[in-house]
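> what follows is a predicted structure for the sequence shown.
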Amino acid sequence: MYKQKFGKYILTLLKIILLLPLAFIIQFPAGSEFLYSNETKYNINLVNHLVVLIFGILIAFFSVFYVYRKVNGAAIRLFSFKLKWIIFTIIVIIGALLIEILINLLSKNSAATTNYLISISIGFPLQPFFLIENVIVGPILEEFLFRGILQNGILKDTPAWIKIPITAFLFAFMHEGIINWKLMEWFTLGLGLGYIYYKSNDLKMSIFGHMLSNALIIIIDIC
């Protein structure tokens, strides 16, 4: 019995490790929002950035959707929206953002909440790429990976009080890469998104929450 459980845990761990390449692939579209080595703020080749964005989206979406259908298999209810879950999502995200702001204040970090200001400061030519990636493409891909594939796929049979924090930590670590106060902010958002998906059982709601969070953070950083 114990050997079977141990073998199951090892298999789950291996599956999570095998997701690492996918976590890298979903970052491809983000390559369109930064200056390249041969560019300056006043000399940007928008065609190159557009090509990177389009091909990055195609590769990332095909990869993540393919794995999602293999691991999860659940259909996405595209045109089914319930007002109570929309309101619930908004409340959870606002709560998570307030906690993130508190963490930021406690850490005495005077830097911007994200690196968004760095990208925005480049100027208009790359701002559309930045907004498309961070408010639309990124949230969709990340929610399919972390909530769809990991939380409700690989960790489907794991108790919620375990799988939500695990998924949130991996989500945070992918964004930050080191253990620090900033990782705690990402972890808080991950917990909120995981809870939204767990309660609503609707990936659209965690995607909506992620989009809303990123949009609000951009507005806060600009202001």
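Thanks, I have it.
> going forward, measure contacts and count neighbours with C-alpha atoms only.
OK.
> now the helices for the protein?
Residue ranges of the helices in the chain, as given by DSSP state H, are 2-18, 20-25, 46-71, 83-106, 116-120, 127-131, 138-143, 160-176, 181-200, 203-222.
> measure A215 to F130 for me?
11 Å (C-alpha to C-alpha, to the nearest Å).
> more neighbours: which of those two?
Ranked by neighbour count (other C-alpha atoms under 10 Å), A215 and F130 place F130 first, with 22 against 16.
> ok, I196 touching S206?
Yes: using C-alpha atoms under 8 Å, I196 is in contact with S206, at 5.9 Å.
> and those two? Which one has more around it.
S206 (31 against 26).
> list the contacts for the more buried one?
Contacts for S206 were tallied using C-alpha atoms under 8 Å, 6 or more residues apart in numbering; they are 89, 143, 147, 193-194, 196-197.
> closest one to N48 out of those residues, please.
E143 (27.2 Å; C-alpha to C-alpha).
> ok, for that closest one, nearest residue in space, not its chain neighbours?
Nearest non-adjacent residue to E143, counting by C-alpha to C-alpha, 6 or more residues apart in numbering: I207, 5.8 Å away.
> from S200, how far off is that neighbour?
Counting by C-alpha to C-alpha, the gap from I207 to S200 is 12 Å.
> more neighbours: the two, which one.
Using other C-alpha under 10 Å, the more surrounded residue of I207 and S200 is I207, with 26 against 17.
> got the contact list for K41?
35, 122-123.
> same thing but at 10 Å, please
By C-alpha atoms under 10 Å, 6 or more residues apart in numbering, the residues touching K41 are 35, 121-126.
> top of those by neighbour count?
L126 (22 neighbours).
> isn't that residue right up against L35?
Yes: the criterion here is C-alpha atoms under 10 Å, and L126 meets it with L35 at 8.4 Å.
> now L216: how far from A75?
Counting by C-alpha to C-alpha, the gap from L216 to A75 is 29 Å.
> quick check, central residue of the chain?
In the chain, the residue lying closest to the centroid (C-alpha atoms, centre = their mean) is E142, at 3.7 Å.
> use this one as the comparison:
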Amino acid sequence: MKKIKNIPLFLCLISFFYIVFKIINEKCIVYFESSKVYYIVDTITYLLSFFPVIFYFKKTMKENQYFFERKNLRFNNFIFYLGIMIFINFIMVNARIVYNNESKIIYNYESTTYYIITNIILSSLIAPILEEIIFRGILMNNLMKYGYKVAIITNSVLFGFYHINVNAIGRTILAGIILSYITYRYSLKYSIKLHIILNIIANLGKYLYYNDYIMIAMGIFTVVLIIIFIIGLIRKKYKEIFSIFKLNNEDRKNIIKFVKDNALYLLVILVIVISNLLFNYKLF
């Protein structure tokens, strides 16, 4: 039996098959005429897609030291990174969940207590942990052989394409770069914490938008963090993050090498992403 050449990217590919299940599930919802059935199936397929990832992560944790702390991330710096993340994602955080006419995906599920509670747990806690484990943990650790810039950019692009909502791809790629930098500079545990906080903030806006006091508080909180982001810009706190986009000749060669080494995996992922755009967004 032929050995899998790149297990981390293969595991990433398995996670991407969740999008395939999502497309199939979209077709089934018309038949079942129930968003509850859709949500249950969607949750199960999402969690199942990460089972191999969890197994591999646990098996290789000691060898790869995923949670090794290179440098302590002080609270004030953590706030600066939170500020830039909020600046990038403020539209997502404050947007209401509505039906997108350009997509068949139904965002406005039945507002049952069951759905709200389970979805908050899933999207605010479980999803950030699982996504950080696969993208910033397993995948990025494997890609470091191509250089840290290539590792950060590549896993962030894949992270962006993993998100089904086409309107969020750009924001999630940028968010992925910041989370990847935090993992590279400090530790995976900090990127997990930041990801969880961001998703909690997003869910507050998603489910509590009808509460004026909550929305006012969130508005003030967002403005404060954006001001912190601006202060961070002035103090050049994000200089190292911005430098990631400055690729030298060696970085470009490493990108080409990465593509050549993993062409088949990348091709399959590309097909899945294009299928999502075709079936759910009709962009082609």
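On my side now, so go ahead. Here the structure is a predicted model, which is why all the values come from computation and not from measurement.
> ok so, going back, in a markdown table: the helices of the first structure, plus distance to I154 of the first structure.
Listed next are these as a markdown table, based on distance: least, C-alpha to C-alpha, whole Å:
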| stretch | distance to I154 of the first structure |
| --- | --- |
| helix 2-18 | 7 |
| helix 20-25 | 14 |
| helix 46-71 | 7 |
| helix 83-106 | 24 |
| helix 116-120 | 32 |
| helix 127-131 | 31 |
| helix 138-143 | 14 |
| helix 160-176 | 10 |
| helix 181-200 | 14 |
| helix 203-222 | 15 |
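> out of those helices, flag the one nearest Q151 of the first structure.
Here helix 160-176 is closest among these (C-alpha to C-alpha), at 6.0 Å.
> alignment lookup: the residue nearest to the centre of the first structure to the second structure.
Correspondence of E142 of the first structure to the second structure, assessed by TM-score structural alignment: E131.
> list the contacts of that match.
Counting by C-alpha under 10 Å, 6+ apart, E131 of the second structure has contacts 12, 15, 50, 53, 137, 159, 162, 192, 195.
> does the residue nearest to E143 of the first structure really touch L193, like I thought?
Yes: applying C-alpha under 10 Å, one finds I207 of the first structure in contact with L193, separated by 8.2 Å.
> now do the shared contacts for the two.
Contacts common to I207 of the first structure and L193, judged by C-alpha under 10 Å, 6+ apart, are 89, 143, 147, 213.
> nearest to V52 of the first structure, of these?
E143 (21.5 Å).
> which one of the contacts of S206 of the first structure is nearest L13 of the first structure?
R147 (16.3 Å).
> residue contacts, the closest one?
Counted by C-alpha under 10 Å, 6+ apart, R147 of the first structure has contacts 153-155, 163-164, 167-168, 171, 190, 193-198, 202-203, 206-207.
> mind putting the shared contacts of I207 and L193 of the first structure into CSV with distance to K41 of the first structure?
Listed next are the shared contacts of I207 and L193 of the first structure as CSV, based on distance: C-alpha to C-alpha, whole Å:
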residue, distance to K41 of the first structure
T89, 38
E143, 32
R147, 37
S213, 28
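> which two in those residues are spaced the farthest apart?
Farthest-apart pair in the shared contacts of I207 and L193 of the first structure is R147 and S213; separation 15.7 Å (C-alpha to C-alpha).
> whereabouts in the second structure does stretch 159-174 of the first structure align?
Under the criterion TM-score structural alignment, stretch 159-174 of the first structure matches residues 147-162.
> tell me the spacing between the nearest residue to I14 of the second structure once chain neighbours are set aside and N203 of the second structure.
Leaving out its chain neighbours, the residue that sits closest to I14 of the second structure by C-alpha to C-alpha, 6+ apart is S49, at 6.2 Å. From S49 of the second structure across to N203 of the second structure, the span is 23 Å (C-alpha to C-alpha).
> try L266 of the second structure
With C-alpha to C-alpha as the criterion, L266 of the second structure and N203 of the second structure are 32 Å apart.
> try M140 of the second structure
Relative to N203 of the second structure, M140 of the second structure is positioned 27 Å away (C-alpha to C-alpha).
> higher neighbour count, those two?
Higher neighbour count among M140 of the second structure and N203: M140, with 26 against 22, using other C-alpha under 10 Å.
> residues contacting that one?
Here M140 of the second structure is in contact with 8-9, 132-134, 148, 150-156, 180, 183-184 (criterion: C-alpha under 10 Å, 6+ apart).
> cutoff 6 Å now
Residues in contact with M140 of the second structure (C-alpha atoms under 6 Å, 6 or more residues apart in numbering) are A151.
> what lines up against T172 of the second structure once you look at the first structure?
Using TM-score structural alignment, the partner of T172 of the second structure in the first structure is W186.
> surely its match touches L170?
No: W186 of the first structure is beyond contact range of L170, at 9.7 Å (criterion: C-alpha atoms under 6 Å).
> so between these two, which is more surrounded?
Set W186 of the first structure next to L170 and count neighbours by other C-alpha under 10 Å: W186 wins out with 23 against 18.
> for that one, give its distance to I196 of the first structure.
With distances taken as C-alpha to C-alpha, W186 of the first structure is found 15 Å from I196 of the first structure.
> ditto for Q151 of the first structure
Q151 of the first structure is 12 Å from I196 of the first structure, by C-alpha to C-alpha.
> not counting its neighbours along the chain, what's nearest I133 of the second structure?
Nearest to I133 of the second structure is F57, by C-alpha to C-alpha, 6+ apart, at 7.4 Å.
> can you get me a residue count around the one you found?
Each residue near F57 of the second structure was counted by other C-alpha under 10 Å, and the total is 18.
> look up how far E63 of the second structure lies from it.
Counting by C-alpha to C-alpha - F57 of the second structure and E63 of the second structure are separated by 10 Å.
> now do K5 of the second structure
18 Å.
> now swap in L122 of the second structure and tell me
L122 of the second structure is 29 Å from E63 of the second structure, by C-alpha to C-alpha.
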